[in-house]
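Engineer: mind looking at a prediction? Sequence and model below.
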Amino acid sequence: MARKPSNIIYSAPERPPLTTLVILAFQHAVLALLFVVYPIVAAAEAGLSFEDTQVLITGCVIFMGITTMLVCWPRTGSGVLLVQLPNPMHLPLAVQSLGLGGPAAYAGTSVLTAFSQLALTRFMGALRSVFPPEVCGVAVTMMGVALAAPAFRRAFNLIEESGGAIDYRYPLVSFVTLAVIVALAIFSRGMLRLFAVAIGASLGWGLAVYYGLTPDHPSFEFSALPLVDLPNLRWPGLTFSWVAVPVAIITAVVSAIDMLGTVVSMQRMDDADWRRVDMNTAGRAIRANSIGDLGAALVGGFASASSSASIGVAFATGTTAWRVGIAAGLMVLASAFSPRLIALLSIIPSSVIGAILLYAAAFLIVAGMDLILSRRMSDRRIFTVGLSVLAGLAVAVLPELVEALPDWMHPIFESPLSVATGFAIALNLLFRIGIRQEASVPVKRGDNAFETATEFLERQGDLWGARRDVVAAAIPLAAEAAEMLLDNDLATGDVEMRAHFDEMNFDVSLLYNGEPIEVPSLRPSPEALLGDAHEVARFVGYMLSKRADRLVLGREGERQVLTLRMEH
């Protein structure tokens, strides 16, 4: 069981009370449904008919709910709270394929994208070195940066042409909503904090109504819409275009990276002792997402992805319980049977949505920075992170750079998240060249073993990017072991201190010529420290075995080997 952080009220395996669970799930479901704007934009850009647009949206909502349940359920997915929303990464793919061949072409390319994502999950274990914490941290940070632009556009009502003038009622509503959410998240406890987003959004909606910022005459009549009706689904057919194949594969890779980033964020939020991403859990989550996208494609729907915005809601409410995700998925699924409910959600004030997105963006940016700085930063890692973030910001603040590229490259470079993460992966692999995963230093009689261990292990920890707390814990253990071998004449000559690192373990081995030490299973008495050298060695060896994650004794040729293993 992971140790629950102090700011989490209901962790992943916990069961909130029924009333609390329903209200928390309702917040996530409403937030997810707000983002049906993505398939609506894609349909409008492609010039789809009203009926085809309804099929695209309905299929998206149904499988958004089903996929949320698959991704959240521990047996099929991540076992943490990851609510799906329409996948913004699919917008370029949807616009291009819908324009080329209508719903059948989009369905075909979506099927290809889903199978490409499934193929990536076969290599999740091998990809651990490709996605160290600094790369995942860049992805999480840029997820927040990517949310900032749509958040501010909605907060300042810059979605449509405004003639260059800003109506300050919109930012007033947004920042009042944001201030209420932040104040409740920081200063309140219990139920008020749990429902911070719902309370803030409700007050913001009321303020928007007071200022007249909601549409008086929506483009549809509520009375003409049925309250409950069967979903409008149909087989779209499948056609493939070679022109869309590169975009489909790129979309699969970027979506998988985005999914990995959300899994990392939730795992880190849920575990006070978080060390590294659980790639098996991430693989299950990506597989569940791919299966959901495949189902959506076969009924003419739009693809979904884990919601980075919902991570901000989870942080605000202090809840990562996967049961909340199951309930939210059921609510989203049920909403597909109520055209009137979906229509109501479509008129939630844009400024209120902007406030929620600003909260989520702020959390993700800080969470990504914290993830990056969880490792010791060598020059290589500093430039990996810095150059990658700059690359992502370049396409965010200078869109003309993307416009200057060939059309087929636009889907790759128009997303700050995909650009920054791609650069981070490439630079991480490039800067690994020339780094040996093993190094050693001699410890001689008369040397200060603690100074030698500190200088050696901190240097190697910086170079390898090991966790700060692991290196700090290894230094005194390695120094005590070296002193024990030299001061008690168990080593007949110098001792070689050897360090080895992979993403799983940080090992420090001491190699020496001399007699092997014995590590007792029961704690020796303190009087052993007053005995001969072998008794002292037994006592020190026992204490080392309790402080290291594992103590291994062995031989290498004619030398004895004592290895201290620290799990990483």
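Structural biologist: Now that the structure is in, tell me what you want to look at. Numbering: from 1, shown residues only.

Engineer: can we go C-alpha only for contacts and neighbour counts from here?
Structural biologist: Fine.

Engineer: burial of residue 152, as a residue count?
Structural biologist: 19 (other C-alpha atoms under 10 Å).

Engineer: then residue 79?
Structural biologist: Neighbour tally, residue 79, other C-alpha under 10 Å: 27.

Engineer: ok, it - contacts?
Structural biologist: 12-13, 71-73, 281, 322 (C-alpha atoms under 8 Å, 6 or more residues apart in numbering).

Engineer: mind putting the residues you listed in CSV, secondary structure, distance to residue 549 and neighbour count included?
Structural biologist: Shown next, in CSV, are the contacts of residue 79 (DSSP: H, G, I helix; E, B strand; the rest coil; distance: C-alpha to C-alpha, whole Å; neighbours: other C-alpha atoms under 10 Å):
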residue, secondary structure, distance to residue 549, neighbour count
12, coil, 26, 26
13, coil, 26, 16
71, helix, 32, 33
72, helix, 31, 27
73, coil, 31, 21
281, helix, 23, 23
322, helix, 30, 28
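
Engineer: try this one next to it:
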Amino acid sequence: MSGKAPVKPLNILYGVDDKPPPVMTLVLAIQHVLLLTGNFIFPVLIVQSVQGPGEVTQGMISMSMIAGGVAAIIQALNKGPVGSGYLVTEGGSEPYLPAAFLAVQTGGYPLLFGMTMVAGVFQAFISRIIKRIRFLFPPEVTGVVVFMVGASIVPVAVRLFLGVDGMAAPVITPPGLIVGIITFAVIVGTNIWGRGNLQQYCMIIGIIAGYILSYFFGFFTPDNFAQLRQSPWLDLPNVGYLGWSFDIRILVPFLIAAVCASLKCVGDLTTCQKINDANWKRPEMNNISKGILAEAVKTVFGALTGGLAHTTSSSNIGLSLATGATSRVIAYVTGGLMILMAFFPKMAAFFAVMPQPVMGASLIFCITFMLLSGIQIILSRMIDTRKTIVIGTAIAFGISVDMMPGLYSNLPAALQPLFSSSLTVATLTVLILNLIFRIGIAQKKTIQLFPGEENNKKIFDFMETQGGAWAARREVVLRAAAAMNEFIESAASLELSAEPIAMEVVFDEFNLDINISYCGILMEFPQIRPGEQDLLADENAFIKLSGYLMRHYADRIKSEYKDGRCFIQFHFDH
């Protein structure tokens, strides 16, 4: 991490640089491991999509454990070019799931791992240029991608949840529906009404309840029990399925998955920065770049060893905040425990035989957070007509893939991979439309105002329009508008100028500046409030008082008198 040293917030007991007592560290690490176990459903889903044997599922789970453990350790490194230095574990595979299904059904496990390796290399490239291409990923783009990560898994999750049997003529099976509903109810109930750490364990509690129900409803076959009995307690992971191949026809879905994973990583690391620094203002991109590179290294390592690609776990970051413990030491112990678990095959086998309704209930629970996270990211900025069209069009074309299967089947073979999943279509659409609709949007805009006129509505309408076009943060735009309005009213009441006052608004992703120029008396902005005696003795004291009050709006103010004109800049951190 770079820049000024972070200030530990009051609600954080063990900060990122602190070292909790050994026993406390172990307990906190075990909690993180328990929360991560719900993500073992992703290897199960991929293997079951091709009716693969349980041995492959066990091996993939074990190797994903090792890769996830390595990722937690690498991500926590705070020196060198790799690692954000935060407690950030690797959890779900949602962004990679559509591409993974396509790869394993097209060319088996070797194609899955080969293309995953390519995605990891591409993500490493993204980490090197993320600061330069940030303009490609404004909040409306990031929010759509996060939303569609969840939406793209809805068809699979709902089918599993409802206990649907068969693809051509789906039929809901009552036992499967009952198991799915009760499992989901236990997860949600524990999360909402559970006390203490029960909320953090809601996923694993729901899965256990689902297993018990599945036993009574006959979802476990003799083969499942045999697989559990035959799995040893201690053994090396099975990697007999491991191999690598490449198919350029499905390259684009994996590249898009890498972009989606990178965007999710940006969001999660930004959250880590914010919860670990009471003075946080904006994302620190050097730190984020190293964090994305750490995830890329883990993705390549996982593909080389037979583990799945994972993304940063938002739920585990929430657990860190809930427990008030964000120490990177916890990440080291969590990673070690994950690696150790990989050598206990019976545990992997337990998840390999997970019944479909239980998987569906767990997936839907995860999806709800992904969908709402995407919406929150989109609504975190002001939205105008252009942004509305970009967002709505991307989502509409994205969900069309799942709503109308086969809709794009008549496209040329070379274009088929681009329309293979709703996530791919939505991401490409939002990226292209965002670039197109940026045309004609000026990064600076000027408004002329006459002191003494009714300027309040002019200012706020002007800033509302520009804030929407720039997708700026609403609270920053409102503060800027209030500062502009306060200045023009002061200019009239204090008779600073009898001529029009030019206000130029300049915006980029990090800054919003109001550059004011006029002929007349220079407004002063003292650091100390003028007292009663000053108001009586100094004829310019009221100008100083007004300037002092304006300091509450802006983060920084500069003023100077040059060549017969007054120049003032209100700066707002964005």
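Structural biologist: Sure thing, it's come through. From a predicted model like this one, the values you see are computed outputs, not experimental measurements.

Engineer: can you give me the TM-score here?
Structural biologist: Overlay of the two chains. TM-score (TM-score structural alignment, normalised by the length of the first structure): 0.85; 555 aligned residues with a C-alpha RMSD of 3.7 Å.

Engineer: coming back round to it: ok, and the contacts of residue 79 of the first structure in the second structure?
Structural biologist: Retained in the second structure (both residues aligned by TM-score structural alignment, their matches' C-alpha atoms under 8 Å) from those: 12, 71-73, 322.

Engineer: helices of the stretch 251-400 of the second structure, residue ranges please.
Structural biologist: 251-276, 285-305, 314-323, 328-341, 345-352, 356-379, 385-403 (DSSP state H, counting those that start in this stretch).

Engineer: quick one, which of those is nearest to residue 542 of the second structure?
Structural biologist: helix 251-276 (38.7 Å; C-alpha to C-alpha).

Engineer: the closest one versus helix 314-323: what angle between them?
Structural biologist: 10 degrees (axes from the mean of the first three to the mean of the last three C-alpha atoms, to 10 degrees).

Engineer: name the helices or strands packed onto helix 251-276 of the second structure?
Structural biologist: The contact analysis (3 or more C-alpha pairs under 8 Å, 6 or more residues apart in numbering; DSSP states H and E) places helix 251-276 of the second structure against helix 97-129, helix 139-151, helix 285-305, helix 314-323, helix 422-437.

Engineer: returning to that earlier point: closest to residue 479 of the second structure out of the helices of the stretch 251-400 of the second structure?
Structural biologist: Nearest of the helices of the stretch 251-400 of the second structure (C-alpha to C-alpha): helix 356-379, 18.1 Å.

Engineer: residue range for the closest one in the first structure?
Structural biologist: Using TM-score structural alignment, helix 356-379 of the second structure corresponds to residues 350-373 of the first structure.

Engineer: list the buried residues of the matching stretch.
Structural biologist: Across stretch 350-373 of the first structure, burial judged by 16 or more other C-alpha atoms under 10 Å covers 350-365, 367-373.

Engineer: cool, and stretch 205-217 of the second structure?
Structural biologist: Buried, per 16+ other C-alpha under 10 Å, within stretch 205-217 of the second structure: 205-207, 209-211, 213-214.

Engineer: tell me who's in contact with residue 560 of the second structure.
Structural biologist: 522, 566-568.

Engineer: repeat that for 6 Å
Structural biologist: residue 567 (C-alpha atoms under 6 Å, 6 or more residues apart in numbering).

Engineer: you'd agree it is in a strand?
Structural biologist: Yes. Counting by DSSP: H, G, I helix; E, B strand; the rest coil, residue 560 of the second structure is found in a strand.

Engineer: so whichever strand or helix holds residue 569 of the second structure matches what in the first structure?
Structural biologist: Secondary structure assignment for residue 569 of the second structure, by DSSP states H and E: strand 565-573. On the first structure, the counterpart of strand 565-573 of the second structure by TM-score structural alignment is residues 559-567.

Engineer: now swap in stretch 429-446 of the second structure and tell me
Structural biologist: Counting by TM-score structural alignment, stretch 429-446 of the second structure sits on residues 423-440 of the first structure.

Engineer: mind checking the SS state of residue 448 of the second structure?
Structural biologist: strand.

Engineer: can I assume it is in contact with residue 502?
Structural biologist: Yes. In terms of C-alpha atoms under 6 Å, residue 448 of the second structure counts as a neighbour of residue 502; the distance is 4.7 Å.

Engineer: list the buried ones in the match of stretch 429-446 of the second structure?
Structural biologist: 423-425, 427-428, 440.

Engineer: and if you look at stretch 178-194 of the second structure?
Structural biologist: Within stretch 178-194 of the second structure, judged by 16+ other C-alpha under 10 Å, the buried ones are 178-184, 186-188, 190-191.

Engineer: name the helices or strands packed onto the helix or strand hosting residue 24 of the second structure?
Structural biologist: Counting by DSSP H and E, the element that carries residue 24 of the second structure is helix 22-36. Judged by 3 or more C-alpha pairs under 6 Å, 6 or more residues apart in numbering; DSSP states H and E, the packing partners of helix 22-36 of the second structure are helix 328-341.

Engineer: so the helix it packs on versus helix 345-352, what angle?
Structural biologist: 90 degrees.

Engineer: how about residue 363 of the second structure, what does it touch?
Structural biologist: residue 157.

Engineer: in terms of neighbours, single out the busier of residue 448 and residue 502 of the second structure.
Structural biologist: Remark: of residue 448 of the second structure and residue 502, residue 502 carries more neighbours, 17 against 13, as counted by other C-alpha under 10 Å.

Engineer: where does the alignment partner in the first structure of that one fall, secondary structure wise?
Structural biologist: With TM-score structural alignment defining the correspondence, residue 502 of the second structure maps onto residue 496 in the first structure. When elements are assigned from DSSP H and E, residue 496 of the first structure belongs to strand 495-501.
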